[in-house]
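>>> Only the shape, not the letters, is given here:
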């Protein structure tokens, strides 16, 4: 929280999820608020259930908060509760940003932006256009990431324990998406993205050399999934790069201000070292 700058005119936004205590978003946004001398605060909210999240959105409609970042399990509900949605949110049917203004709710999704910026930072030579990309999972993060990859020209292969959920996602996203079993999906893939909240079980013997492996999870920074990939000599992209990539558009949407320049990776790495 930006120390000494909280007044009756403070701008208040936050992040909603359950669980949410692990989130690094408050560290990022409050550092930006403090660096910019902004009278404001970014706080975590942990609604117990869908009804609790709906009540939080009602508080936004009532003008109590400027906006929310949204994380699991509320991204699809966030989209459903909005009055308007950006193209990115409509493509995926989920939202990680809700902006409140004059009693109305605008839904947006910056997860896809974050994923593509993370790839550009840590795998700059990767071009997914016309190539197969494997996405592990079929939840909100998988939806947003798959949408961005489709826009970049990728052919997305969804691998998920619940085939029915994966088929629903594929139907929503269109012809560029197929549901496949892991062994078949890995063949010829240029990129593998873990969008699961639990460590995936993957046979790296089936992964071709040079395949980029990305994990959306950032705590721990080196997940067992990424470590296994690195042990095989595969290039990797960590979840911190995606988080950093989506943070700036979130800050601008929530606080209606551009973020000041900060070395977020250094800030977050130091924070993670202090809390683990």
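Arrived safely, thanks for sending. The structure displayed is predicted, hence computed values, not measured ones. Residues are numbered from 1 along each chain as shown.
>>> alpha carbons only for contacts and neighbour counts from here, please
Will do.
>>> Now residue 158: which helix or strand?
Remark: residue 158 resides in strand 155-159, with elements defined by DSSP states H and E.
>>> Next, the buried residues of that strand.
Residues 155-159 are the ones in strand 155-159 that count as buried (16 or more other C-alpha atoms under 10 Å).
>>> distance between that strand and the chain's centre?
Relative to its parent chain, strand 155-159 has a centroid offset of 18 Å by C-alpha atoms, centre = their mean, to the nearest Å.
>>> returning to that earlier point: would you list the buried residues of strand 155-159 in JSON lines and tack on distance to residue 219?
JSON lines is the format used below for these (distance: C-alpha to C-alpha, whole Å):
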{"residue": "155", "distance to residue 219": "28"}
{"residue": "156", "distance to residue 219": "26"}
{"residue": "157", "distance to residue 219": "25"}
{"residue": "158", "distance to residue 219": "23"}
{"residue": "159", "distance to residue 219": "22"}
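>>> returning to that earlier point: touching the next helix or strand after the strand holding residue 158 from outside, list them.
Scanning the chain past strand 155-159 towards its C-terminal end, the next helix or strand to appear is helix 163-173 (assignment: DSSP H and E). By C-alpha atoms under 8 Å, 6 or more residues apart in numbering, the list of residues contacting helix 163-173 from outside reads 91-92, 137-138, 143, 147, 158-160, 177-179.
>>> pretty sure residue 143 is touching residue 92, no?
Yes. With contact defined as C-alpha atoms under 8 Å, residue 143 reaches residue 92; the gap is 5.1 Å.
>>> Determine the longest helix present in this protein.
Of all the elements of type helix in the chain, the one with the most residues (DSSP state H) is helix 239-255.
>>> tell me what whatever helix or strand comes next after that helix is packed against?
Tracing the chain C-terminally past helix 239-255 and defining elements by DSSP H and E, one meets helix 264-275 next. With contacts defined as 3 or more C-alpha pairs under 8 Å, 6 or more residues apart in numbering; DSSP states H and E, helix 264-275 has these neighbours: helix 25-35, helix 239-255.
>>> One more to weigh against that first structure:
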């Protein structure tokens, strides 16, 4: 865990970490703004986490770090303060350095997930429903964010008991439902009612469909007409899940949308300036090379 050059820096930590796109995102933004700072990836194993935090706490050049798996929950007791919405989500994905070596933890996953839905959420709806596949760390942020926006949630997981526990913890109000993942795999002849004035989301918040993982078993007869399909997977970017949604006429949102959105909030925290979002097209081209 060596230090970068003698300039302010931030980094992303995880185990593994080589696949992270965060250095490319922050590096482009720093270059466009002409900020003399660095952002890089740092491989931190679980048994190294406490030492890493202690070392960075004492470094006046360190501005903080983004936190990926498997550290989003285990880092929390090592920090001095947990800020909203990390406390509600129960996971930290951004650690910020403060005066006197104090460290705070926050979570930008929720805001990053919601960013491409800003226009939709600004409208008034008779009813909002989200079908969410996954019960991991990303699902925690998504469940919390959508419950706060008035959605009725259906969470599907390999273990429906875990899905139920997440709903009870993160979204105790409302008539939410936990179901087995297999529920969405087979076709249904369910006749959906009129969806005019409704907002329906179908979200893959799992690793299914990621390169090296099996595809997500989702039959699109389970999605109401006019649904928005949202996949947080970034490799590959155009997953079979999204391809199936487009084939049925649904609008799609890919994983880079959430990744760039959450990075934008973290960048402002680390470097004291909003990122230059007018370069998003160039950034997407860089990340998909």
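Structure received. Fair warning: this is a prediction, and the values are worked out from it, not measured in the lab.
>>> still on that earlier bit, make JSON lines out of the helices and strands packed on helix 264-275 of structure 1 and add distance to residue 193 of structure 1 and mean neighbour count.
Compiled in JSON lines, those are given as follows (distance: least, C-alpha to C-alpha, whole Å; neighbours: other C-alpha atoms under 10 Å):
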{"stretch": "helix 25-35", "distance to residue 193 of structure 1": "21", "mean neighbour count": "20"}
{"stretch": "helix 239-255", "distance to residue 193 of structure 1": "10", "mean neighbour count": "22"}
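>>> what are the ranges of the helices in the stretch 101-250 of structure 1?
Listed in chain order, the helices found in the stretch 101-250 of structure 1 under DSSP state H, counting those that start in this stretch are 111-122, 140-151, 163-173, 182-185, 224-231, 239-255.
>>> Can you list the buried residues in the second one?
It refers to helix 140-151 of structure 1. Within helix 140-151 of structure 1, the residues that count as buried by 16+ other C-alpha under 10 Å are 140-150.
>>> The stretch 1-150 of structure 2: strands as residue ranges?
According to DSSP state E, counting those that start in this stretch, the stretch 1-150 of structure 2 carries its strands in the segments 9-14, 38-43, 62-67, 81-82, 94-97, 103-106, 127-133.
>>> list the contacts for the aligned partner of residue 256 of structure 2 in structure 1?
Taking TM-score structural alignment as the criterion, the aligned counterpart of residue 256 of structure 2 in structure 1 is residue 240. With C-alpha under 8 Å, 6+ apart as the criterion, the residues that contact residue 240 of structure 1 are 216-218, 221, 265.
>>> rerun at 10 Å
With contacts taken as C-alpha atoms under 10 Å, 6 or more residues apart in numbering, residue 240 of structure 1 has the following neighbours: 24, 114-115, 118, 215-222, 264-265, 268-269.
>>> Relative to residue 54 of structure 1, which of those residues is nearest.
Relative to residue 54 of structure 1, the closest of the contacts of residue 240 of structure 1 is residue 24; by C-alpha to C-alpha it sits at 23.2 Å.
>>> Now do the closest one against residue 162 of structure 1, distance only.
As judged by C-alpha to C-alpha, to the nearest Å, residue 24 of structure 1 and residue 162 of structure 1 stand 29 Å apart.
>>> Who has more neighbours out of those two?
Set side by side, residue 24 of structure 1 and residue 162 give different neighbour counts by other C-alpha atoms under 10 Å, the larger being at residue 24 (18 against 10).
>>> Return the residue spatially closest to that one, with its sequence-adjacent residues excluded.
What sits nearest to residue 24 of structure 1 in space, not counting adjacent residues and going by C-alpha to C-alpha, 6 or more residues apart in numbering, is residue 268, at 7.5 Å.
>>> do you know how far the equivalent of the one you found over in structure 2 is from residue 119 of structure 2?
Under the alignment (TM-score structural alignment), residue 268 of structure 1 pairs with residue 284 in structure 2. To residue 119 of structure 2, residue 284 of structure 2 is 21 Å away according to C-alpha to C-alpha.
>>> got it, and residue 81 of structure 2?
33 Å.
>>> How about the contacts made by residue 99 of structure 1?
The neighbours of residue 99 of structure 1, taking C-alpha under 10 Å, 6+ apart as the test, are 13, 57, 60-61, 65-69, 82, 84, 105-108, 250, 253-256.
>>> at 6 Å what do you get?
Neighbouring residues of residue 99 of structure 1 by C-alpha atoms under 6 Å, 6 or more residues apart in numbering: 67, 105-106.
>>> dump the residue contacts of the closest residue to residue 64 of structure 1 other than its chain neighbours.
For residue 64 of structure 1, the nearest residue in space outside its immediate sequence neighbours is residue 12; the separation is 7.8 Å by C-alpha to C-alpha, 6+ apart. Residues in contact with residue 12 of structure 1 (C-alpha under 6 Å, 6+ apart) are 40-42, 65-66.
>>> Quick one: buried ones out of those?
40-42, 65-66.
>>> Same list (those residues) but as CSV, adding distance to residue 133 of structure 1.
Shown next, in CSV, are these (distance: C-alpha to C-alpha, whole Å):
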residue, distance to residue 133 of structure 1
40, 40
41, 38
42, 35
65, 38
66, 36
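>>> quick one: which of these is nearest residue 196 of structure 1?
Ranking those by separation from residue 196 of structure 1, with C-alpha to C-alpha as the measure, puts residue 42 on top at 26.1 Å.
>>> hmm, who's touching stretch 174-185 of structure 1?
By C-alpha under 6 Å, 6+ apart, stretch 174-185 of structure 1 touches 155-159, 170.
>>> Centre-most residue in structure 2?
Per C-alpha atoms, centre = their mean, the C-alpha nearest to the average position across structure 2 is that of residue 109, at 4.0 Å.
>>> Counterpart of that one over in structure 1?
If you follow residue 109 of structure 2 across to structure 1 using TM-score structural alignment, you land on residue 111.
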